[in-house]
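Asker: Sequence first, then the predicted structure:
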Amino acid sequence: MIRPLINILLVVLLSEIVGQVDAFGVKEPVSALLQKHVSEIARLKEETQAIVGADNFDQVPYNNDVFYLRYCLEGDKDVEDLKKNLAWRQGEGKKICDAATSAFVEATAGEGWNNDPIRNNAPSAEIINQYLTESSGMTTSTSDGDFLYCIRAGMIDDKSLMSLIDVDSLVDFFVYAKEIISLAANDRSLTSDRISNVLTVNDLNGLQLIGGDSTFRDALSASSKKANELYPALGGPTLLLNLPRLVSALVKVFTPLFPKKVRENLKFSRGCLKDVMELKDARRGGKDNKQFLKDVDDILSA
């Protein structure tokens, strides 16, 4: 029994945070940051236009200076990292990025946000959307305007899902989701004049300690590692909610072994979302949204 528990623990702790250095908590206005890094951004934009071409350069995400600013905010990223990102976007990841761009443009065409094109354009949507529903995952905003990406792994029938698709297909789906959130975060950063980050909320209420599909966890881990490479200075803290008590005990053993920066990015809580039956009720406008945002604020400030 201990080995499955350790596997779950490692996926939970490592999948969202390995290699992550974020801009969460940056206080300077975006306008000031863009001016501060104007020469670096100009150099990154010049490299980008040379690679993607003039026509693509005028499209999202390349027409948003926050796309380049995030490389400046994450100090260990440079032109070579951007080139690798662009090579992925022009090659292996082109289908994902094209689908995300099309969906994002359609979703933001009118007033507000239309989520239908986001779900419909996702890779393997006809299969995955049957299992990753509003009951098991959703995205909303914090009281400060950051994004909250919430997932309830215990609500996903991972065995049935993975009997219909392979790991690579699910990885593509999760990377597509992160691409959508990245586009939205960059757009919001410009309009709000505040760097918008993405906080991951893993609600482990109902998680099975024994069983489950290991390939599903493999997909989560692989997609998170890929996202950390593709989206610098985007991620904020990871909130781990309602861990089973035995897993919680193991967390206390393992977390002191991680570097300080990793420990600072992990927030634990019991109770938040525990009595929320449907995640959609915690979204903006939902009956549980006000309490959820208060709980998140309390966790982040603790």
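Answerer: Thanks, I have the structure now. Numbers count the residues shown, from 1 in each chain.

Asker: For the rest of this, base every contact and every neighbour count on C-alpha atoms.
Answerer: Fine.

Asker: all helices in the stretch 1-150 of the chain, in order from the N-terminus.
Answerer: With DSSP state H, counting those that start in this stretch applied, the stretch 1-150 of the chain shows helices at 2-14, 30-36, 38-52, 54-57, 65-73, 79-90, 94-107, 116-120, 125-128, listed in chain order.

Asker: what's the closest of those helices to residue 216?
Answerer: Between residue 216 and the helices of the stretch 1-150 of the chain, the tightest spacing by C-alpha to C-alpha is seen for helix 2-14, at 10.6 Å.

Asker: Please compare the first structure with the one that follows:
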Amino acid sequence: MSWLTEYVRPKIRGLLKREVPDNLWTNCESCGQMILVKDLRKGLNVCPHCGHHMRASVAERFAWTFDQGECTRIELPKAPVDPLTFRDRKRYTERLKDERAKSQLDESMAVAHGRIGGHDAVVAVMAFEFIAGTMGAALGEAFVAAARLAVLQKTPLIVFTASGGARMQEGLISLMQMPRTTVAVQMLREAGLPYIVVLTHPTTGGVTASFAMLGDVQISEPNALIGFAGPRVIEDTVREKLPDGFQRAEYLLEHGMIDMVVKRADLPEILGRLIGLLNHRQAAEPARPAA
């Protein structure tokens, strides 16, 4: 018995109690099914059970969008830090420091240029992982820099949106980025360059009220929440039950607010095709007379 109890039993218990790494499995946010993380990554963060499109990081967006994942990130202009010396549970400067360490990003938007479907393009990606993709002065600087780079290179600008809205720690300065980004979009229009917006879950607040809804072509990932105020806020305001799927991508498509809903795996091909078509149209149009 001693051999069984002292050697065999501990071995069996060791096999049964073998620890599983914390990052091996994850659960779908929509259906709750367990998914192997490596399978989820292979599927571009789309649930293989229900097709739910989970959030993606800035690095993933660039890797999935550009040809062979090759692109050049640009250094963005610096914005004033903590212009209001704001403090809630912690100082705004401390919050920014923590978020930068956690996300490995400087701010809530990153910009890169490269080729999509063989066509040159500038891509700006909002980082939901950085303070929920909120819009502050730094994001405004990044968006304007992306628009200027597109004009300089004479290429389309593609923006992936994902945001909780304005950044309360910057107050009115955050709201000022709405007209500022709108002016940057107009700069692209005057240069005759395509501006394509890809709306991802969620896109809300001041971002929706400004540059997110001004694209020449509006694309959305499936079932993305898109709106200004959230559904609960609207229900409390109008005191009515909202329709099923209200503010979701498919509902907006049905009501003419966006142009298409595209699965993540199909986005690079669709974007490349759109850029080719819009570039061809631009080349076919006569030059605009100088004002």
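Answerer: Right, received. Where do you want to start? If you're wondering where the values come from, they're calculated on a predicted model, not measured in any experiment.

Asker: After superposition, what is the TM-score?
Answerer: Once the chains are laid over each other, their TM-score by TM-score structural alignment, normalised by the length of the second structure reads 0.35; 139 aligned residues with a C-alpha RMSD of 4.3 Å.

Asker: thinking again about what came up before, pick the most buried one from the helices of the stretch 1-150 of the first structure.
Answerer: With neighbours defined by mean count of other C-alpha atoms under 10 Å, none of the helices of the stretch 1-150 of the first structure is more surrounded on average than helix 65-73, at a mean of 23.

Asker: Remind me what that one packs against, helices and strands.
Answerer: helix 30-36, helix 38-52, helix 167-192 (3 or more C-alpha pairs under 8 Å, 6 or more residues apart in numbering; DSSP states H and E).

Asker: could you redo these as a markdown table and give each row distance to residue 141 of the first structure?
Answerer: Below are these laid out as a markdown table (distance: least, C-alpha to C-alpha, whole Å):
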| stretch | distance to residue 141 of the first structure |
| --- | --- |
| helix 30-36 | 19 |
| helix 38-52 | 28 |
| helix 167-192 | 10 |
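
Asker: so which of the helices of the stretch 1-150 of the first structure comes closest to residue 268 of the first structure?
Answerer: Shortest separation from residue 268 of the first structure across the helices of the stretch 1-150 of the first structure is recorded for helix 2-14, at 11.0 Å, computed as C-alpha to C-alpha.

Asker: what helices or strands is that closest one leaning on?
Answerer: Right, helix 2-14 of the first structure is packed against helix 214-230, helix 245-254 by 3+ C-alpha pairs under 8 Å, 6+ apart.

Asker: just the angle between the longest one and helix 79-90, please?
Answerer: Regarding helix 214-230 of the first structure and helix 79-90, their directions subtend 130 degrees when assessed with axes from the mean of the first three to the mean of the last three C-alpha atoms, to 10 degrees.

Asker: Please name every helix or strand in contact with helix 214-230 of the first structure.
Answerer: The contact analysis (3+ C-alpha pairs under 8 Å, 6+ apart) places helix 214-230 of the first structure against helix 2-14, helix 158-162, helix 167-192.

Asker: residues of stretch 109-128 of the second structure that come out buried?
Answerer: Residues 109-117, 119-128 are the ones in stretch 109-128 of the second structure that count as buried (16 or more other C-alpha atoms under 10 Å).

Asker: hmm, back to that, will you turn the helices and strands packed on helix 2-14 of the first structure into a markdown table that also has distance to residue 38 of the first structure and mean neighbour count?
Answerer: Supplementary listing: these in a markdown table, determined by distance: least, C-alpha to C-alpha, whole Å; neighbours: other C-alpha atoms under 10 Å:
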| stretch | distance to residue 38 of the first structure | mean neighbour count |
| --- | --- | --- |
| helix 214-230 | 22 | 19 |
| helix 245-254 | 42 | 13 |
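
Asker: With distance to residue 291 of the first structure as new columns, can these be given to me in CSV?
Answerer: Formatted as CSV, these follow (distance: least, C-alpha to C-alpha, whole Å):
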stretch, distance to residue 291 of the first structure
helix 214-230, 28
helix 245-254, 24
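
Asker: who wins for proximity to residue 47 of the first structure among the ones you listed?
Answerer: When these are compared for distance to residue 47 of the first structure using C-alpha to C-alpha, the nearest one is helix 214-230, at 16.5 Å.

Asker: Which stretch among the helices of the stretch 1-150 of the first structure approaches residue 221 of the first structure most closely?
Answerer: helix 2-14 (6.3 Å).
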